[in-house]
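Novice: coords please:
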Amino acid sequence: MKQTRVAVLLVASCIFTLNAFAQDETPTDAEGCKDSPLITRMPGSLIKSCENKEFDQAEMPADKDAEGNIQQKTLEGELHTWDYGTRAGVSEIQVFRNFETALKQAGFSIVFEQSPGTITAHKGNTWFMLDNKGEFYYQTVITVKQMTQEVTADASSIADELNKSGHIALYGIHFESGKAAILPDSESVLGEIAKMLQQNPDVKISVEGHTDNVGSAASNQALSEKRAQAVVTWLTSHGVAAARLKAKGWGQSKPLADNGSDEGRGKNRRVELVKAS
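Specialist: This is a model prediction of the structure:
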């Protein structure tokens, strides 16, 4: 009888241990990750990873050209990404239709969709993208906004760099996406360029525009020329003699970094000042 009780206790102990082990192994969301408040997850899904950035860039499919090639829209702002794994038995089209309906119900406008893989939608200045693989899906949300400029180029540092290396790349001059219209937050940097030229009356510069490789080479060339000319126009309207300035565009032909990443493309989109003779 005593042996029977011991055996029962041992079996019970094993069952308890196995249950505890099974509970410990229950899949959970990645640490520190939670859903976007804008849209819920597919039921039964788990967050495998997530990333949050105060300011970054994202590309989302937005249209197709006449040849059927997908055209990307480049957006900048507060960026959040999630990688979800779905429960067993969920199909790609099931995930796609759920998000398509949920986005519309939440007031989003569908900008682009390619069933069953991709949806791009926006509501105000918030953009959403679903990249759906069925067994897992990626979710991207970006709230478009201007970057808070934390590093500034002043007249003295611009002059020093021009004297030292003959050129300087500036990233504080911002334009409307795909256009040459200068955004208001660029005026502090432009003002320092004008100040540098006023303090160094013998200096002449070439203002040179550069782009990433998103879009055609021809359109990027034209855009870079227009942006360079927009900077020259701003400077002449603020007292700099036109004879001291010229505008030139290089398009995507002179990258500083690999265009294969958002960071690289951001580095390639720039205005350079080149000291002219």
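Novice: rest of the way, CA atoms for contacts and neighbours
Specialist: OK.
Novice: chain neighbours aside, what residue packs nearest to the most centrally placed residue in the chain?
Specialist: Central residue of the chain (CA atoms, centre = their mean): Gln57, 1.3 Å from the mean position. Distance criterion CA to CA, 6 or more residues apart in numbering; nearest residue to Gln57, sequence neighbours excluded, is Glu76 at 4.4 Å.
Novice: can I assume that neighbour is in contact with Met60?
Specialist: No. Using CA atoms under 8 Å, Glu76 is not in contact with Met60; the gap is 11.1 Å.
Novice: strands of the stretch 51-200 of the chain, start to end?
Specialist: For the stretch 51-200 of the chain, applying DSSP state E, counting those that start in this stretch gives strands covering 70-85, 109-114, 118-123, 126-132, 136-144, 167-170.
Novice: need the ones you listed in JSON lines with mean neighbour count and distance to Ser261, can you?
Specialist: Putting the strands of the stretch 51-200 of the chain into JSON lines (neighbours: other CA atoms under 10 Å; distance: least, CA to CA, whole Å) gives the following:
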{"stretch": "strand 70-85", "mean neighbour count": "18", "distance to Ser261": "12"}
{"stretch": "strand 109-114", "mean neighbour count": "16", "distance to Ser261": "22"}
{"stretch": "strand 118-123", "mean neighbour count": "21", "distance to Ser261": "20"}
{"stretch": "strand 126-132", "mean neighbour count": "21", "distance to Ser261": "17"}
{"stretch": "strand 136-144", "mean neighbour count": "21", "distance to Ser261": "16"}
{"stretch": "strand 167-170", "mean neighbour count": "19", "distance to Ser261": "19"}
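Novice: how near is Arg244 to Ser109?
Specialist: Arg244 sits 48 Å away from Ser109, going by CA to CA, to the nearest Å.
Novice: before we go on, could you also do this sequence so I can check it against the first one:
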Amino acid sequence: MFISTQINAQNVLDNPLILQLSGYELVYNESKFDEIEFPMSEVDIFPLSGNKTFATFRYDKNNAYKHPNSNQIMQTYFDKVKSLRGKPLFKGSNYGSFQVRSNTKKFWCVLETHENGATYTVTIIEQEKIQEAETAQEMLEMLKSKGEVNLYFQFSTGSANLSQASFQNIKEVAKLLNRFAPRLNLSIEGHTDNVGNVDSNKKLSLQRAVAVKNELIKNGVKSERLETIGWGSEKPIAPNDSEVGRLKNRRVSIKALN
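Specialist: So this is what the prediction gives:
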């Protein structure tokens, strides 16, 4: 069970990813470990877990000036994201998403406006960087030193459908195989946490490994260089008694075969 707690308003406002626009007041905020449905587009939505900060702002009705509309709020936020060297992901008429990274963390953010800007909400999921390597060169170095790299592709809950958020990982693995190590063969191994049926988890983990393989083939990697295995929950790398541990266990590892 998740525990929700009110957090000090000043702590919220000190967060550079939460903007209190002129004329607005902070009317609600909370912090907890949670999972949200994160939008990458109108149709590409995937589950995302981490430390969540949520804030709601409402325009002061006593203010003599008209509040900004949804488009103006969106633009103000996306300009701020660019100033933080963040990455806009999706921008709709009344909600948008973006990502900002530090050296040790990732911040996934959703902005949503209501009543054409009379209120707006900000949801931030903060994640420790658990992926061991993010570029093709880093993956190669880790394969040389450890023989294995744990990667975190984004799948829809309970399915093997890769989200667009995973395509950058796919491109880097393809670059590893096509450019940096053209003779390397890989075992692609799916893993789950221990929630759910053991047999179903094993089947799902194999389906996810196959999905990664298929995308690599689309990116020019020959199928005979890739093997797939589904381990289910048999090989955890963290305790399954917490959300953070289960998050680390939901992975696809790549192993050098030669």
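Novice: what's the match for the residue nearest to Gln57 of structure 1 in structure 2?
Specialist: Glu76 of structure 1 maps onto Ser49 in structure 2, with residues paired by TM-score structural alignment.
Novice: show me where the stretch 151-277 of structure 1 has helices.
Specialist: For the stretch 151-277 of structure 1, the helices defined by DSSP state H, counting those that start in this stretch occupy 155-165, 187-199, 217-236, 262-268.
Novice: mean deviation of the third one from structure 2?
Specialist: The reference is to helix 217-236 of structure 1. Mean deviation of helix 217-236 of structure 1 relative to structure 2 after superposition (mean CA distance after the TM-score superposition for structure 1): 0.4 Å.
Novice: how much space between the closest residue to Thr123 of structure 2 other than its chain neighbours and Val110 of structure 2?
Specialist: Nearest non-adjacent residue to Thr123 of structure 2, counting by CA to CA, 6+ apart: Phe54, 4.6 Å away. Phe54 of structure 2 is 10 Å from Val110 of structure 2, where distance means CA to CA.
Novice: who touches both of these two?
Specialist: Common contacts of Phe54 of structure 2 and Val110 (CA atoms under 8 Å, 6 or more residues apart in numbering): 122-124.
Novice: surely the match of Glu76 of structure 1 touches Lys32?
Specialist: No. Here Ser49 of structure 2 lies out of contact with Lys32, judged by CA under 8 Å, at a distance of 10.5 Å.
Novice: any idea which element Phe46 of structure 2 lies in?
Specialist: Following DSSP states H and E, the helix or strand that holds Phe46 of structure 2 is strand 45-59.
Novice: centre of the chain to that strand, how far?
Specialist: Distance of strand 45-59 of structure 2 from the chain centroid (CA atoms, centre = their mean, to the nearest Å) equals 13 Å.
Novice: could you tell me where the following helix or strand past that strand falls in structure 1?
Specialist: Moving toward the C-terminus from strand 45-59 of structure 2, the next helix or strand (DSSP H and E) is helix 70-83. Aligned using TM-score structural alignment, helix 70-83 of structure 2 spans no residues in structure 1.
Novice: over to stretch 232-247 of structure 2?
Specialist: Alignment note (TM-score structural alignment): stretch 232-247 of structure 2 is matched to residues 251-266 of structure 1.
Novice: ditto for stretch 191-206 of structure 2
Specialist: Under TM-score structural alignment, stretch 191-206 of structure 2 corresponds to residues 210-225 of structure 1.
Novice: in the matching stretch, what counts as buried?
Specialist: 210-214, 217, 220-221, 223-225 (16 or more other CA atoms under 10 Å).
Novice: state the distance spanning the first to the last residue of that stretch.
Specialist: With CA to CA as the measure, stretch 210-225 of structure 1 spans 8 Å from end to end.
Novice: what are the contacting residues of it?
Specialist: In contact with stretch 210-225 of structure 1 (CA under 8 Å, 6+ apart) are residues 71-72, 178-180, 208-209, 247-255, 259, 265-266, 268-272.
Novice: among these, name the buried ones.
Specialist: Buried subset of the contacts of stretch 210-225 of structure 1 (neighbour count, 16+ other CA under 10 Å): 180, 208-209, 247-252, 255, 259, 265-266, 268-272.
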